[in-house]
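Give me a model of this one.
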Amino acid sequence: MRYGAIDIGSNAVRLLIADIIQKGQDITFKKNTLIRVPLRLGDDAFLDKKISPAKMEDLVKTMKGFRLLMDVYRVEDYMACATSAMREAKNGADVVSRVRTEADIDLEIVEGQKEANIIYSTHIAENLEHNKNYLYIDVGGGSTELSVFTEGRVEVSRSFPIGTVRMLDNADEPETWDEMKEWIKDHTRKYKHMLGIGTGGNINKLFRLSEEKDGKPLSIGKLNDIYLHLRSHSLKERISVLGLNQDRADVIIPACEIYLTVMKWASVRQIFVPRVGMVDGIIETLIDKNLR
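Okay, the predicted model is just below:
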């Protein structure tokens, strides 16, 4: 049995095809195929408040390709979600209509809270130590989702329109940063020794650059050292010398800034990086819907 997960983000569009594994009551999945296309829809949405004809055409073509791949892999069920960029695009409904008509894919534009809920569907809370407090930080191209975990459950969560592509386009608002700072202070000040959990493509890459062992946390000091090292190289050098993909080499800098700022405001000294994201959450959501 195979499921498909499509994540239409502000920086990239992803398709994950996963093999579902059932052993008694235990249901897990194994990643079969993962495709990432750097369309960067956020450049249109955050500056012009709409998806341009050229980007819409590229998205429709990508969705046609994803539809064909899911057919070839005999995917039994799928879910396609669009996040921050499409939320802000005034012609988002037109994009959804074209994707349905031309690519035969039902696409849903999800609100920030549902996006956060899908990410948490990875059942990450089951692996948390119940006597510790965590701040969950998911940084995307257009938004940052924050949640406070206490006793293994979500106490409070919030989505803020602050993201890597948005920052590169100078489309982030100072008032939004102030609002996020106040929210973090209000909801974390009563906890001592709060730990961080970071998800998203950039923190996954930063963790690999840190050369920490899987399962070990990344300290704020080491994350800051990586940030300074990346900043010391030009964009071209980050690609040619450090080996970053072109569409990662620019967004990784604002991503570092968001993670470091949030950790500082919440007095978080260490962050765990489980290397899961939106597509993993979508697969778990499908498993919950169909099998659990």
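
C-alpha only now, for contacts and for neighbours.
Will do.

State the distance from the residue nearest the centre of the chain to residue 277.
Closest residue to the average C-alpha location of the chain: residue 200 at 4.1 Å, with Cα atoms, centre = their mean. Using Cα to Cα, to the nearest Å, we find residue 200 at a distance of 6 Å from residue 277.

quick revisit: so the residue nearest to the centre of the chain sits against residue 139, correct?
Yes: contact status for residue 200 versus residue 139: in contact at 5.8 Å, counting by Cα atoms under 8 Å.

Count residues in the vicinity of residue 213, would you?
Residues near residue 213, counting by other Cα atoms under 10 Å, number 10.

can you give me the helices in the protein?
Shown for the chain, the helices assigned by DSSP state H span residues 42-48, 53-72, 84-88, 92-103, 112-120, 164-168, 174-188, 201-210, 220-231, 235-240, 246-249, 252-265, 278-290.

Out of the ones you listed, which is the most enclosed?
Stretch with highest mean neighbour count among those: helix 84-88 (a mean of 26; mean count of other Cα atoms under 10 Å).

other SSEs contacting that helix?
helix 42-48 (3 or more Cα pairs under 8 Å, 6 or more residues apart in numbering; DSSP states H and E).

So what's the gap between the helix it packs on and the chain middle?
Put simply, helix 42-48 sits 18 Å off its chain's centre (Cα atoms, centre = their mean, to the nearest Å).

just checking, what packs against that helix?
Using 3+ Cα pairs under 8 Å, 6+ apart, helix 42-48 sits against helix 84-88, helix 164-168.

so residue 269 makes contact with residue 223?
No: between residue 269 and residue 223 there is no contact under Cα under 8 Å: 10.1 Å.

Overlap in contacts, those two.
By Cα atoms under 8 Å, 6 or more residues apart in numbering, residue 269 and residue 223 have no common neighbours.

Next, the contact list for the residue lying closest to residue 287 once chain neighbours are set aside, please.
Leaving aside its sequence neighbours, residue 287 sits nearest to residue 27 (Cα to Cα, 6 or more residues apart in numbering; 7.8 Å). Contacts for residue 27 (Cα under 8 Å, 6+ apart) come out as 20-21, 287.

can I get those in JSON lines with distance to residue 54?
Formatted as JSON lines, those follow (distance: Cα to Cα, whole Å):
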{"residue": "20", "distance to residue 54": "36"}
{"residue": "21", "distance to residue 54": "40"}
{"residue": "287", "distance to residue 54": "35"}
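
Of these, just say which sits nearest to residue 88.
Within the contacts of residue 27, proximity to residue 88 (Cα to Cα) peaks at residue 287, which comes in at 29.4 Å.

Distance-wise, check that closest one relative to residue 74.
16 Å.

To compare with the earlier structure, here is another sequence to fold:
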Amino acid sequence: MADVSPPDIKRGAERKKGGTSGTVADFRYKRPSQPEKRKQSTLRRSGSHGAHNAKPVRTGERRQAFAALDLGTNNCRLLIARPSGENFTVIDAFSRVVRLGEGLAASGKLSDAAMERTLAALHVCAEKLKRRNVHLARSVATEACRRATNGADFIARVREETGIALDIISAQEEARLAVLGCHILLEDGEGPAVVFDIGGGSTELVLIEPGGPVPRILDWLSVPWGVVSLTDSVAPPGGSDEDRRARYASMRKLVDDSFAPFVERVAPVARQAKHVRLLGTSGTVTTLASLHLELPHYDRQAVDGLIVPSDSMRDICRRLATMSAAERKTVPCIGEDRARMVVAGCAILESILDIWPARDLAVADRGIREGILRSLIAANSQGQQSRSEIQSQRDDL
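Now for the predicted structure:
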């Protein structure tokens, strides 16, 4: 699946329903804490990403920083990390809602206002990249720039004004990176599983065969429905519950129709699987998981790696779909930014639960950026090893 194997090996951590799972890299959005604090965090939560089993870090390796920037239809996100044995530790991060794809469904173009918002965020990212002395970086743009007629022009403008070279990646590459970044959080089990990423402008579904550091992709599908594109493509509802239910049904039909080819291919696999496993990465699933936990504020430590009953997610989806936008704004962990678009995310999620009827849903607050970081660090490590072998051969001559 991947060009190189990521520096991540799944440990034999215990998993429990409604709890956390996985012991992987340190993704905490802060500098590494003191050893005693890290130990306590690991004991409290097995999925807290502490690199407590990491190999010793070489001095040269510690100084190197790697960066991953993901410019999506709705968000601009950056992670900067340093290798830590087989894993890595995040030393800086940035995330901002930029709504780059706002109005794209109607006009086919990125609006001036959206581009200005995004450029402001990218200037912040550029400053962080300079300050952290990044050794290797990869910056990607996804569905909004793929679809917009002025997407390539915007990419050129970003390069000129910020120095950031954005790569407009294919939907297949987007799916691959998302899987690479989060597959470690799948529940233990045998047989294929589905990983999905509900973005702002598209949704990727990936059927994988887990095993080893990199799962094998068996099948995949990308559809142009994300929380922004689906919201903008279905007319706002009237003021009644009936109007809101009708709009939600329209969203479900659009998504169901676009998923139909994938459904036909994977339905036999789902029927034959002994344990149907499902993992989701997106703001939609992390938000709904927060509501399931009844959190007053979003807490990544509590959500990332959580296993939630699918029925609970469906109940939350249907409650949100019949609320007005004003009511949704008052719900903890939704707020004004997500109040307008979370219903579209719910419609997409319910369609996915119909396709792959897992009893539980594993939730990941990680994805493309982490996949990029793993690829960069692994490629750099392999390059260093190759250079070392060449030098050794020269010394022997």
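
TM-score of the superposition?
After superposition, the two chains reach a TM-score (TM-score structural alignment, normalised by the length of structure 1) of 0.89; 288 aligned residues with a Cα RMSD of 2.4 Å.

Leaving out sequence neighbours, find the closest residue to residue 151 of structure 1.
Closest to residue 151 of structure 1 by Cα to Cα, 6+ apart is residue 130, at 4.3 Å.

Do I have it right that that neighbour meets residue 152?
Yes: Residue 130 of structure 1 is within contact range of residue 152, at 5.0 Å (criterion: Cα under 8 Å).

out of the two, which sits in the more crowded spot?
residue 152 (18 against 14).

show me the contacts for the closest residue to residue 58 of structure 1 other than its chain neighbours.
Spatial nearest neighbour of residue 58 of structure 1, chain neighbours left out: residue 39 (7.5 Å); criterion: Cα to Cα, 6+ apart. By Cα under 8 Å, 6+ apart, residue 39 of structure 1 lies in contact with 11-13, 55, 58-59.

of all those, which two lie farthest apart?
Top of the distance list for those (Cα to Cα): 11 and 58, 13.4 Å.

And residue 150 of structure 1, what's its match in structure 2?
Per TM-score structural alignment, the equivalent position to residue 150 of structure 1 in structure 2 is residue 209.

Contact partners for that match?
191-193, 215-218.

quick one: which of those is most hemmed in?
residue 193 (27 neighbours).

any idea what residue 89 of structure 1 aligns with in structure 2?
So, by TM-score structural alignment, residue 89 of structure 1 is matched to residue 148.

Cross-check the contact I'm expecting between its match and residue 109.
Yes: in this structure residue 148 of structure 2 lies within contact range of residue 109 using Cα under 8 Å: 4.7 Å.

Trace residue 175 of structure 2 over to structure 1, please.
In structure 1, residue 175 of structure 2 lands on residue 116 (TM-score structural alignment).

Pretty sure its match sits against residue 143.
No: Residue 116 of structure 1 is not in contact with residue 143 according to Cα under 8 Å; the separation is 10.4 Å.

shared neighbours, the two?
In contact with both residue 116 of structure 1 and residue 143: residue 159, using Cα under 8 Å, 6+ apart.

residues in contact with residue 223 of structure 1?
206, 210, 256, 260.

and in structure 2, which of the residues you listed remain?
Retained contacts for the contacts of residue 223 of structure 1 in structure 2, judged by both residues aligned by TM-score structural alignment, their matches' Cα atoms under 8 Å, are 206, 210.

distance of the spatially closest residue to the match of residue 150 of structure 1 that is not a sequence neighbour from residue 106 of structure 2?
Excluding the flanking residues, the one nearest residue 209 of structure 2 by Cα to Cα, 6+ apart is residue 192, at 4.6 Å. Residue 192 of structure 2 is 38 Å from residue 106 of structure 2, where distance means Cα to Cα.

same question, residue 127 of structure 2
34 Å.

Which residue in structure 1 aligns with residue 259 of structure 2?
Aligned counterpart of residue 259 of structure 2 in structure 1: residue 180 (TM-score structural alignment).

So its match sits against residue 160, correct?
Yes: applying Cα under 8 Å, one finds residue 180 of structure 1 in contact with residue 160, separated by 6.9 Å.

which residues are common contacts for the two?
With contacts taken as Cα under 8 Å, 6+ apart, residue 180 of structure 1 and residue 160 have no neighbour in common.

and for stretch 190-202 of structure 1, what are the contacting residues?
Contacts for stretch 190-202 of structure 1 (Cα under 8 Å, 6+ apart): 132-140, 188, 248, 251-252, 255-256, 263, 266-277.

and with 7 Å instead?
133-140, 252, 255, 268-277 (Cα atoms under 7 Å, 6 or more residues apart in numbering).

And for stretch 128-143 of structure 1?
Residues outside stretch 128-143 of structure 1 that contact it (Cα under 7 Å, 6+ apart): 9-11, 42, 84-85, 144-152, 159-166, 194-200, 255.

Same check on stretch 55-62 of structure 1?
Residues contacting stretch 55-62 of structure 1 (Cα under 7 Å, 6+ apart): 41, 95, 99, 103.

OK, contacts around the second one?
When the contact criterion is Cα under 7 Å, 6+ apart, the partners of residue 95 of structure 1 are residue 56.

Same check on the last one?
When contacts are counted by Cα under 7 Å, 6+ apart, residue 103 of structure 1 touches 60, 63-64, 67.

nearest to residue 242 of structure 1, of these?
residue 63 (31.5 Å).

Excluding covalently adjacent residues, which one is nearest to the aligned partner of that closest one in structure 2?
Counting by TM-score structural alignment, residue 63 of structure 1 lines up with residue 122 in structure 2. Distances taken as Cα to Cα, 6+ apart place residue 162 nearest to residue 122 of structure 2, at 6.9 Å, with adjacent residues excluded.

Any chance of the contacts of residue 209 of structure 2 in JSON lines with distance to residue 242 of structure 2 as columns?
Converted to JSON lines, the contacts of residue 209 of structure 2 look like this (distance: Cα to Cα, whole Å):
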{"residue": "191", "distance to residue 242 of structure 2": "41"}
{"residue": "192", "distance to residue 242 of structure 2": "39"}
{"residue": "193", "distance to residue 242 of structure 2": "36"}
{"residue": "215", "distance to residue 242 of structure 2": "44"}
{"residue": "216", "distance to residue 242 of structure 2": "44"}
{"residue": "217", "distance to residue 242 of structure 2": "41"}
{"residue": "218", "distance to residue 242 of structure 2": "40"}
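
Just give me the match in structure 1 for residue 368 of structure 2.
Superposed on structure 1 with TM-score structural alignment, residue 368 of structure 2 falls opposite residue 278.

Enumerate every residue touching that match.
The contact partners of residue 278 of structure 1, by Cα under 7 Å, 6+ apart, come to 7, 118-119.
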